[in-house]
Structure formats: structure tokens, C-alpha cells
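Enquirer: Could you look at this predicted model? Sequence included:
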Amino acid sequence: MPEETCLSPAPAEVEALQAEVARHKKIIEILMDHAEQRRSTRSSDFGLFQTAVMLEDQIRERTRELEAALHENEKINRKLQHTQAQMAGEIEQRKLAHEALEREKEEQKVLIAKLEQATNQLVQSEKLASLGSLVAGVAHELNTPLGNSLMVASAMAGRIDEFAQLLAEGTLRKQALLDFVEYCRNAATLLQRNSQRAAGLIGNFKAVAVDQTSMRRRRFDLRQAIDEVLSTLQPKLKYTGHRLEIDVPAGIVLDSYPGPIEQIITNLLANSLQHGFEGIAAGTIRIGAEAVADGQVTLRYADDGIGIGAADARKVFDPFFTTKLGSGGSGLGLYIVYNLTTAVLGGSITLSTAPGQGVLFELLLPLVAPDNPLAEEESYAA
């Protein structure tokens, strides 16, 4: 279209040509009149007449050229008008398409917001489900020390009744008294041991529960935090052939969030039991840590399970990715691990694995966690 526009004469040029044609016509008329006058008075002047004819032929030729140019200009103008109409239609269509795209973007924003809300709710549900599993495990574990204490207390009540009867009848002998004292000493030892065991379980569970539900920040010893959460997870391993090895030295003190670390250990152990040790009767889980340079600590979690293929390993931290869909897998366990490590603790996590060679999760965490508004919001929400 730009080339056609350049070939068409401008309106000013067309007017100038038309004016020139009119001027030449006038000149011809004047010359013709003059020739007629001279022919009638002074005889015919063939040379002047021939000149006039030539001029008339040139003017006619020029007129034809101008008319052709005008005709071509009209054609070009019609094409321009047609093109402009097409462009106007295209512009209107694009405008409508843009408006539709903007509406679609707004709808997508709403859908994304709803999806994020649903994901957050699922993550919270997953955390609460993990905590509920801890509650069930601790409650089951408490049955043993509390049951033992109840049995000892009941037996001791019977012996006290027998001792009181002997004392009332006046038939109490020294050996019976010595036996009763020894029995009471043993019973007290058993009661104390079982009570301490129950108190320890409750204390560890309380610490883990408070950390995980409040996201509170505090100074803590890494080994102590890991021991506390593992004591609540023992019921998961108690009736399996799997072994747990801990190589975390005492004295690694963090100013951070113990709850996320405990949640990470919980999710990784659950992942090993549900996926890593599938078809394996006796596996080993190793948890180790060491302080490194630049105020950081490396926390390693490894198992010698079936491992993960390369294709799946690239997606294990994606939300809702699971190989157990429909069989109890939510696909949020390792997604939560990744988010807690990076978004809350301010660290990084890498996975090394291969089929048949188990997994190794390596977390690099700062000893002093960055200020995290997200953790504070979750703390208030809890």
C-alpha cells in the first residue's frame, strides 16, 4: 500500500495539471481565432495553422495523460479506502480480542488466587494430618508406661491391704515387713521409671506440637530438636525392621524456627516409610549434621531404599506430584519440605538419588534465619 500511495499524484498536482489544460485550450482558441482572422484578411498562413495543430495535438496528448493519471488516482483512492476499511475492521477485531484477553487475564487472576488459597488450605491440612499422626503415635506409646504404672499401682494396693490385715490381726512378722518394704521399693522404682517415660513423651510431644503450630522463632540446639521429634516418631518405626542412625553433634545452636525443621524431618521420614522402603523389610535411615563456614549448617537425611528415577527426581518438589495418587499420597510432603527450607528457614535443598541407591537430601541452612513475615503470619494464624 505505501508504494501505491507514492505513485498517485497529489491533489495539488492534479489541480495544477487541470489548470494547465484549461490554459492551453484558451491559447488554442485564441490562436485559432487569430488564424481565422489572418486567413480572412491576409490569406492563409499554413505555418501558423500547422503550429496550432501541433499544439492542439500536444495538449490532447497531455490531457489524455492527465485523465489516465486521474483515473489511476481514483483507482488508488478506492483501494486506499478499501484498505482503510479493512484496517478499521482489523483494529476493531483486535480491540475486541484485547478486551477479551484482559477479561481472561482477570478471570485467571481470580482462579490463581483461588488455587493458591486451596493449596494453602491443603498444606495446612497436611501439616495438621502430620500432627494428628504424631498425636496417635504418642497416645499409643503412652499406653505402655501408663498401663505398667496402673498395673503396679493396683498390685501395690493389694499388698497394702494384706499388710494392713496382718497388722490388724497382730500376726505381722519381721520377714513379712521386710518383704513388704522391698516390694514397695521395687514398685516405687517401676512407677518412677514409667512416669518419667510418660512425662518425657508428653514433654517432647508438647515441644514439637507448639513449634509446629506456632512457627515460633527461638534459639535451640539442633540435636535436641531432632531428638524431640524422633521420640514422637518412634511408634512409626517400632513395629518395622527399619533402623535409625543419628550423627548430629550437640552444640550446634540455631537462632531459627525449630517447627519447620521438625516438620521437615517428619515429612522425610514419612516419605521413606511410604515410598523409599516399599518392598524392603529392613532399611536404614541416617540423619547427620555439621557446622560449615559462613555461619551455616548442613543437615543430611538419607535412606538406602529403592531410590527415585531421574524423571521423577526432577519433579519431587512440585506440588501434588506423587507416585501414590489414590493410595494415600497427597503429593504435598516434599513440596512442604522445599517451601519450609527455602521460604521460612532461608536455606537450600538438593536431592541426590538413583534407582536402587536410596536418596540423600542435603539442606544448607543459616545458623541465624532471616526475618520471615510468612512465618510470623502463620504464627498469628495458629
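Expert: Yep, that arrived. Computed from a predicted structure; not experimentally measured.
Enquirer: CA only for contacts and neighbour counts going forward, please
Expert: OK.
Enquirer: Counting by contacts, list what the helix or strand hosting residue 156 packs against.
Expert: Assessed by DSSP states H and E, residue 156 sits inside helix 46-169. Using 3 or more C-alpha pairs under 8 Å, 6 or more residues apart in numbering; DSSP states H and E, the elements in contact with helix 46-169 are helix 11-42, helix 174-214, helix 222-238, helix 258-271.
Enquirer: Comparing those helices, which comes out most buried?
Expert: Greatest average neighbour count among the helices and strands packed on helix 46-169 goes to helix 258-271 (a mean of 21), per mean count of other C-alpha atoms under 10 Å.
Enquirer: buried stuff in the next helix or strand after it?
Expert: Following helix 258-271 in sequence order, the next helix or strand is strand 284-292 (DSSP H and E). Neighbour counts using 16 or more other C-alpha atoms under 10 Å place 284, 285, 287, 288, 289, 291 of strand 284-292 among the buried residues.
Enquirer: hang on, residue 166 packs against residue 172?
Expert: Yes: contact criterion C-alpha atoms under 8 Å: residue 166 and residue 172 qualify, at 5.0 Å.
Enquirer: Any idea how far the helix holding residue 156 is from the middle of the chain?
Expert: Its chain's average C-alpha position is 14 Å from that of helix 46-169, according to C-alpha atoms, centre = their mean, to the nearest Å.
Enquirer: hang on, residue 370 in a helix?
Expert: No: checked against DSSP: H, G, I helix; E, B strand; the rest coil, residue 370 lies outside a helix; its state is coil.
Enquirer: Pretty sure it sits against residue 346.
Expert: Yes: here residue 370 reaches residue 346: they are 6.2 Å apart, a contact under C-alpha under 8 Å.
Enquirer: Which one of those two is surrounded by more residues?
Expert: Applying other C-alpha atoms under 10 Å to residue 370 and residue 346 shows that residue 346 carries more neighbours, namely 19 against 14.
Enquirer: Second structure for comparison follows:
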Amino acid sequence: MLYRTLPQKVTEQNAELSQTSQRLKTVQKRLIEAEKMATLGGLVAGVAHEINTPVGTGIMAASFLVSETQKLMSICRSQPLKRSTLNTYLGMVSESRKLIFSNLQRSAELVQSFQQVAVDQTSLERRTFALKPYLEEILLNIRPKLKQTHHRIVVEGDDTIEVDSYPGAISQVITNLVINALIHADQPFESGQLYLKIAEVSDNHFLIEYSDDGCGIPPETLEHIFDPFFTTTRNQGGNGLGLHIVYNLVTKTLKGTIDCESQVGVGSKFIINCPRYPQK
């Protein structure tokens, strides 16, 4: 009887295992999407914070202009207008105009930059773009997070390198690497250097090297950093998906490779090698 029922039991267990595996994959996919949206939400908050400065300066200049105009109108109603008073007012108008225009232009640039990065991250559409300027746009959007630390980031490389790839995937990769470094590379209140270097390794490939001079990764941890749900900061809210998302985006979307070199007490380096024109 056992011999006769064994195949049926194996079949039933295999079906249960298959269903469990599918449910786990679904949960993992949802968690990854949630992580992406959380990163995008951080960008929204960061850009809003960044825009506050030029908008606030523009409002202050406009308010000052209104106040001085009201004073001039009051003078005109009560007495003849002197040339010196008019010249002083016109000089103030010119300076206020420059201040308002420059700050509104800065706000528009920030909004445009964020819109492009946000659209790229949510759609993962393919297009042709200059690599280094785009990396600088990404860092502009996460600059508020850098301002909360004592870190400085340096971008080096050829401005003319163009790729026909997926800018949203690159944005997600760089954002996650920077945030990961801010969390793990140094102790709170320590200062550090983050480096982004790009290079053209051949007509068909480009290289992005991302490195820090932080505390480094122990060998026993290094071999697991791209594993899903692996984290050393579980008690601080880490979910272990950041570098797993990076690995999947580089290898599956960008059709490239990513390696990590690290030495305790020296720092870590992530080396990303991708085709300039990945095959669909």
C-alpha cells in the first residue's frame, strides 16, 4: 500500500512546494517593487527639500520688490519724484529681477531633473543619453541625503560617453549604492569620500566604478552581499534587498556584470561593466 501511494504523495508534495515557491517569488517581487517606490519617495522628499531654497529666495526677493514699489507709489502721491529716488528704485528692481529669475530657473532645473529621473525609474524605458551628465543628475536628486552626512562624492570620467540603454536602471543602481554606503561604509558623524568613475573600455562596453573609503566588508559578509534578504542591519530596519536589486538590474536589465572588492579598514569598490547597446 505504501509503495502504491508513494508516487501520489510525492506528486502532492511537489505541487505544494511549487505553490510555496511561487508565493515566495510573488512576495519577493512585491518587496522589490516596494523598495523601488521607497527610493523614489526619498527622491521626492529630497527634491522638495532642495527646491525650498531657491523658491524661498525668490519669494523673499519678490516680497521686497512689492514693499519698495509701495513705498515709491506713496512718495509719488505725496511729493514730486526725485531722479535719485527713481534711480535707487530702478537699481533695486534690476537686482531683484536677476535674483527672482535665477532662482526660478534653478527651481525649474531641479524639477526637470527630478521628472526625468523619476520617469526613468518607474518606466525603465530605453533611450540614448550621455552617461556622466546623467549620473550628475542622479546625484543632484540625492544630494539632500548627502547633506545629512559628512560625506563628499566625486564624479570623474569622459563627458562625451553616450549609451543606448536603460537610464532608470542605472539611476536605481547608483541610488542604492550611495544609500548603502551612507548606511554601512562609515560610523555616524564620520566623514568619507565616495567616488564615481566612468570609462569606455571598448566600443561596445562602458565601466562604472563606485568606491568609498569606509570601514570595508568582512570576507564572510562579502560573499553574500547580493543575496536576497541578506542584511547586517536587520535590527535597524534593513531588508536586504538594496544590493539584490542592484545585482538584478545590472545583470538582467543592463546585461552586464557587477563585482565587489573590499578590504576591512580600507573601503569597498563596486565594478560595473555593461554593454553600451544591450541586446533586448
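Expert: Nice, thanks for sending it over. What you are looking at is a predicted structure, and each value in this text was computed from that prediction instead of being measured.
Enquirer: TM between them?
Expert: Superposed pair, TM-score by TM-score structural alignment, normalised by the length of structure 2: 0.97. Supporting alignment: 280 aligned residues with a C-alpha RMSD of 1.1 Å.
Enquirer: re the thing from before, quick one: closest of the helices and strands packed on helix 46-169 of structure 1 to residue 378 of structure 1.
Expert: helix 174-214 (7.0 Å; C-alpha to C-alpha).
Enquirer: tell me, that closest one lands on which residues of structure 2?
Expert: Aligned by TM-score structural alignment, helix 174-214 of structure 1 falls on residues 83-123 of structure 2.
Enquirer: mean deviation of the matching stretch from structure 1?
Expert: When structure 1 is overlaid, stretch 83-123 of structure 2 sits 0.7 Å from its aligned residues on average, using mean C-alpha distance after the TM-score superposition for structure 1.
Enquirer: got the contact list for stretch 80-91 of structure 2?
Expert: 68, 69, 72, 75 (C-alpha atoms under 8 Å, 6 or more residues apart in numbering).
Enquirer: Now the buried members of those residues.
Expert: Taking 16+ other C-alpha under 10 Å as the criterion, what is buried in the contacts of stretch 80-91 of structure 2 is residue 69.
Enquirer: Tabulate the contacts of stretch 80-91 of structure 2 (TSV), appending distance to residue 89 of structure 2.
Expert: Formatted as TSV, these follow (distance: C-alpha to C-alpha, whole Å):
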residue	distance to residue 89 of structure 2
68	7
69	8
72	8
75	12
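Enquirer: May I ask you to confirm that residue 301 of structure 1 belongs to a strand?
Expert: Yes: according to three-state DSSP, residue 301 of structure 1 belongs to a strand.
Enquirer: Identify the spatial nearest neighbour of it, chain neighbours not counted.
Expert: Distances taken as C-alpha to C-alpha, 6 or more residues apart in numbering place residue 287 nearest to residue 301 of structure 1, at 4.7 Å, with adjacent residues excluded.
Enquirer: Kindly report the same for residue 262 of structure 1.
Expert: Excluding its sequence neighbours, the residue lying closest to residue 262 of structure 1 (C-alpha to C-alpha, 6+ apart) is residue 229, at 5.9 Å.
Enquirer: Pull up the gap between the one you found and residue 291 of structure 1, please.
Expert: Using C-alpha to C-alpha, to the nearest Å, residue 229 of structure 1 is found at 20 Å from residue 291 of structure 1.
Enquirer: same deal with residue 269 of structure 1?
Expert: Residue 269 of structure 1 sits 22 Å away from residue 291 of structure 1, going by C-alpha to C-alpha.
Enquirer: Tell me the residue in structure 1 aligned with residue 260 of structure 2.
Expert: By TM-score structural alignment, residue 260 of structure 2 lines up with residue 351 in structure 1.
Enquirer: which residues touch that match?
Expert: The contact partners of residue 351 of structure 1, by C-alpha under 8 Å, 6+ apart, come to 313, 359, 360, 361, 362.
Enquirer: quick one: the last one and residue 299 touch, right?
Expert: Yes: with the criterion set as C-alpha under 8 Å, residue 362 of structure 1 and residue 299 qualify as a contacting pair; they are 5.9 Å apart.
Enquirer: how about the helices and strands packed on helix 46-169 of structure 1 in TSV, adding distance to residue 70 of structure 1?
Expert: Putting those into TSV (distance: least, C-alpha to C-alpha, whole Å) gives the following:
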stretch	distance to residue 70 of structure 1
helix 11-42	7
helix 174-214	86
helix 222-238	93
helix 258-271	84
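Enquirer: ok, residue 211 of structure 1 to residue 345 of structure 1 distance?
Expert: When residue 211 of structure 1 is compared with residue 345 of structure 1 (using C-alpha to C-alpha), they lie 14 Å apart.
Enquirer: any shared contact partners between these two?
Expert: Both residue 211 of structure 1 and residue 345 are contacted by 257, 260, under the criterion C-alpha under 8 Å, 6+ apart.
Enquirer: Spatially nearest residue to residue 240 of structure 2, not counting backbone neighbours?
Expert: Residue 240 of structure 2's closest residue in space is residue 229 (C-alpha to C-alpha, 6+ apart), at 3.8 Å.
Enquirer: Now do the same for that neighbour: helix, strand or coil?
Expert: With three-state DSSP as the basis, residue 229 of structure 2 sits in coil.
Enquirer: ok, it - contacts?
Expert: Applying C-alpha under 8 Å, 6+ apart, we find residue 229 of structure 2 in contact with 239, 240, 241, 244.
Enquirer: roughly how far apart are the residue opposite the second one in structure 1 once aligned and residue 352 of structure 1?
Expert: Meaning residue 240 of structure 2. By TM-score structural alignment, residue 240 of structure 2 lines up with residue 331 in structure 1. For residue 331 of structure 1, the distance to residue 352 of structure 1 equals 19 Å [C-alpha to C-alpha].
Enquirer: More neighbours: the two, which one.
Expert: Applying other C-alpha under 10 Å to residue 331 of structure 1 and residue 352 shows that residue 331 carries more neighbours, namely 19 against 15.
Enquirer: could you measure that one against residue 246 of structure 1, distance?
Expert: According to C-alpha to C-alpha, residue 331 of structure 1 stands 27 Å off from residue 246 of structure 1.
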